[in-house]
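Peer 1: predicted model, plus sequence, below.
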Amino acid sequence: MQPLLHLASLLAARGLRLTVVETSATTHLLAPLLAEHPSSVRSLSFPSTVDHDTSGRTSVGADFHAHAAALRAPLGEWLRSHARSDSEDDDVAADGRVVAVISDFFCGWTQPLAAEAGIPRLVFAPSGVLATAATHSLFRRMPRPPEGDAGRGYTVSFPALPGAPSYPWRQISRMYRSYAEGGRDEHSEGIKDNFLWNMEGAAFVCNTCHPLEGKYLEAQPLTDLASKRVWAVGPVAPPPASTGEGDPAGDVNAWLDAFPDSSVAYVSFGTMMVPPPPHAAALAAALERSGTPFVWAAATATLPDGFEDRAVAAGTGLVLRGWAPQVAALRHRAVGCFVTHCGWNSVLEACAAGVPMLAWPMAADQFFNARLVVEEARVALAASWGGFGAVPEADELARALAQVVGEAGAGMRARAVEIAARMAEAIGEGGSSRRELDGLVQELGRGR
């Protein structure tokens, strides 16, 4: 959600007027955007169909389509009335008619609503273009392993993508595998329809940039994205704010100040991913055996008994529960390695900070992202390719940490710093992402 709100802020700052759909469960997320752009952004509220807290970890669960279905009719009615230039509605007269819909790639159900209203829908992808294209390719081509022994070792290739990458079946997202392996219930069919609807959209807007994914962006048009235009406007997140007294980021940075440059590992598996206890135990043992100082954003992860106490007593480890100031921590001079599940937000934040990664993908788009930073950008080392299904040996993880942290990781760090500089140029005046964003704004403006 946050990258989409960051994009909305960038569009509003360039003179577009936006209406952002919300429910009572997501109102709190819009507050900063509405406060920053009070004259150009307004919210459109619908009753929430979600009865759980959306401020933390969530997922595209089996009830997702029920929630979307409850929004479909009232949103479609609003959209049709506000897309007409002859509407007598006072709100339309005051704000002008709606000329386009921009919605997340899990909201493919908005595509037929936009089509009925006679306006284009742009698909916002918070992932990179490689992962976005590969995911849509799966639902377009429907590959599946042969039955029996013939299916062992099955790999999925993507011949329409540059380099024709291939991935073992176990590294393909569980969302797709469960569908292909026979779980074709209403929920699974809805997921498939969602991605096929996306390919009917007018264009894709990706939170990525040429310095990181130029290989795929320069190969446009991509068949796996229905040969639609891809606007690469990322990273869309604003630069980190300065920290003050009492700020959690300031507290973490103060702790980091005691360590030499590039000597500390920052560990986080994101807001939606909790490493299973055996995986967390292997990493904890590796940190202790290697003597690597660390900051672990553990959220709700179960860590081995006594691990945190020993780290605190030795002054070599800091375990954070709840919100963690990841962007600020990654930009501290002492952090020399990011142990990450390779969620796309984390990948962008590490690359923008010039910090090499120890890549430990688990699910979803993470294997695509990990291959990108390990094999193509060469700013990461793989901790494990086994995901949830395999626990690496602690000694292997300790050796991997030693290869990334400190002097041993100097070459990888130099490449990471170079990519960070190029990413900063991309979002700066005249940079590739800035030009793409300005082009997108012009394209949207033509529909007024």
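Peer 2: Yep, it's here. Numbering: from 1, shown residues only.
Peer 1: can we go C-alpha only for contacts and neighbour counts from here?
Peer 2: Noted.
Peer 1: so what's the residue nearest the centre of the chain closest to, chain neighbours aside?
Peer 2: Of all residues in the chain, the one closest to the mean position by Cα atoms, centre = their mean is residue 344, 3.6 Å from it. Once flanking residues are discounted, residue 344 sits nearest to residue 127: 5.5 Å by Cα to Cα, 6 or more residues apart in numbering.
Peer 1: from residue 95, how far out is the nearest residue in space to residue 332 that is not next to it in sequence?
Peer 2: Computed as Cα to Cα, 6+ apart, the closest residue to residue 332 that is not its neighbour in sequence is residue 253, at 6.8 Å. Between residue 253 and residue 95 the distance, using Cα to Cα, to the nearest Å, works out to 45 Å.
Peer 1: dropping in the other structure now:
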Amino acid sequence: MAAATTDRPTAPASHVLVVPYPAQGHMIPLLDLAGLLASRGGLRLTVVVTAATVPLLAPLQAAHRDTVRELVLPFPSHPAFPAGVESAKGLPPTLFGALIVAFAGLRGPLGDWVRARSDGPDRVVAVLSDFFCGWTQPLAAELGVPRIAFSPSAVYGTAVLHSLFRRMPRLGDDESLVPFPDVPGAPSYPWRQLSLLYRTLKEGDEVSEGVKRNFLWNLESSAFVSNTFRRLEERYIGAPLADLGFRRVRAVGPLAPDADAAANRGGETAVAAADLCAWLDAFAEDGSVVYISFGSMAVLHRPHAAALADALEQTGVPFVWAAGPTVALPEGFEERAAAAGGRGRVIRGWAPQVAALRHRAVGWFVTHCGWNSVLEACAAGVAMLAWPMTADQFVNARLLVDEVGAAVAVSWGGLQTAPAAEEVARVLDDAVCKGKGGGRWVHVAARAKELAEEAAAAVSEGGASRRELDELVRELCELGNESTPRE
């Protein structure tokens, strides 16, 4: 007679609360990370959204119906923030700090939701949240669970930003240099190139104090997870940084989607991507086309747009310009570009950036150096023409130009000073036109190709980013096991 066996119930999947910040450039990479976590098994994720950000969650839920659910909470009101606005889309930069502080109003209702599930299988074992959601750190501490801070930026840029709020340097004019002594290499930046969130701080102001608290809370988190990869930022990942609270940094990127996934986010399906790629197919020479985009948040000022448009006409460089709906281009520019043998194309709606960058005809990317765009270029092996404007873009541009060698600077003037069209034309000519014949910047294009190989290796089986992701999943699963009652 066979011995009786006892089937032990398997431990429930660890329940992780994911709190994105309501800005597309922050939310999408965190949802990409959530998708990777959900695909590994052993985890269940609840993602906090408001009515305005629910649509961004749809692709993730469609792919992981059994392991990802939404928690829709009303967007909290705040006297410093406009009523009816629920995200950073279309928001003036001067209100970014107010959005951080207003969004922190979710702390109360979210805490109530978690506490109501503290004794059952839905018990939250960890909080994974954007670094603009620093308020989740004291919430996690109250709940007795670890909070992991997600950075959608470079480790370098994240350290510089937190250094400002940790040390509170004060200088006067725009060109005064601000040093960062605890960042490797001890860099310094002109005051005007620092984050507007910091430059607009006002002592005693409620919003300013709330923004400062946000970043200081991040330094108390259990760890940082960053959308980057080790070979891109070896210098900053290798050792604990004072400006990140000496916390461990897990580099799990690039969290760059494939072209089809990126197209589906844009609201126009893959049709727009296929149309653009068909247009690019007409260019016989690889790397001969320049892709241009300054991101979805900032509107390119008229003098900057005019300088770039004039430079494109002077050089005759083939281009795709994702100008968005509101950028004012010189009169007749779009028509002239389209008429000149179809060498130029201006996109006014959503632009299939990932598909464009991965097309063989595109060899250079004029970019504001927003981190998501940087990583998409790295994954595609496209060299960058760096034209930073604000936020962390100057730090990212310095990393790419001075350290990584995968970019050439177009202008350091930012939003304040537009370069002359002749300066922009010279860079385009040296990089794109002369570069094809082994010119001045051919080594930059070669370095970009190397970065693509390094990025692919990082996320492949056994790669550095893949190992960090697997270790993160293992730690989160263990938290769930620890919370399971033992016999």
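Peer 2: Alright, I've got the coordinates. The structure presented is a predicted model; accordingly, all values stated were derived computationally and were not measured.
Peer 1: so after superposing, what's the score?
Peer 2: Taking TM-score structural alignment, normalised by the length of structure 1 as the basis, the two superposed chains have a TM-score of 0.92; 432 aligned residues with a Cα RMSD of 1.9 Å.
Peer 1: can you give me the strands in the stretch 201-350 of structure 1?
Peer 2: Remark: strands assigned in the stretch 201-350 of structure 1 by DSSP state E, counting those that start in this stretch are 203-206, 229-232, 264-268, 294-297, 317-320, 335-340.
Peer 1: okay, now residue 408 of structure 2: neighbour count?
Peer 2: Per other Cα atoms under 10 Å, the neighbour tally for residue 408 of structure 2 reads 25.
Peer 1: quick one: map it onto structure 1.
Peer 2: In structure 1, the residue paired with residue 408 of structure 2 according to TM-score structural alignment is residue 381.
Peer 1: could you double-check that its match sits in contact with residue 374?
Peer 2: Yes. Contact criterion Cα atoms under 8 Å: residue 381 of structure 1 and residue 374 qualify, at 5.6 Å.
Peer 1: map the residue nearest to the centre of structure 1 across to structure 2 for me.
Peer 2: The equivalent of residue 344 of structure 1 in structure 2 is residue 371 (alignment by TM-score structural alignment).
Peer 1: ok, now residue 42 of structure 1?
Peer 2: Counting by TM-score structural alignment, residue 42 of structure 1 corresponds to residue 69 in structure 2.
Peer 1: ok, its match to residue 37 of structure 2 distance?
Peer 2: To residue 37 of structure 2, residue 69 of structure 2 is 13 Å away according to Cα to Cα.
Peer 1: which one's more surrounded, the two?
Peer 2: Here residue 69 of structure 2 and residue 37 are compared on neighbour count by other Cα under 10 Å; more neighbours surround residue 37, at 21 against 16.
Peer 1: quick one: contacts for the more buried one?
Peer 2: Neighbour list for residue 37 of structure 2: 43, 469, 473 [criterion: Cα atoms under 8 Å, 6 or more residues apart in numbering].
Peer 1: that older thread, list the contacts of the residue nearest to the centre of structure 1.
Peer 2: Residues near residue 344 of structure 1 by Cα under 8 Å, 6+ apart: 126-128, 365-366, 369.
Peer 1: compare the residues you listed and tell me which has the most neighbours.
Peer 2: residue 128 (27 neighbours).
Peer 1: quick check: whichever residue in structure 2 pairs up with it vs residue 331 of structure 2, distance?
Peer 2: Here residue 128 of structure 1 is matched to residue 154 in structure 2, going by TM-score structural alignment. Note on residue 154 of structure 2: its distance to residue 331 of structure 2, by Cα to Cα, is 38 Å.
Peer 1: excluding chain neighbours, what is closest to the aligned partner of residue 293 of structure 2 in structure 1?
Peer 2: In structure 1, residue 293 of structure 2 lines up with residue 268, judged by TM-score structural alignment. With sequence-adjacent residues excluded and distances taken as Cα to Cα, 6+ apart, residue 268 of structure 1 is closest to residue 297, at 5.1 Å.
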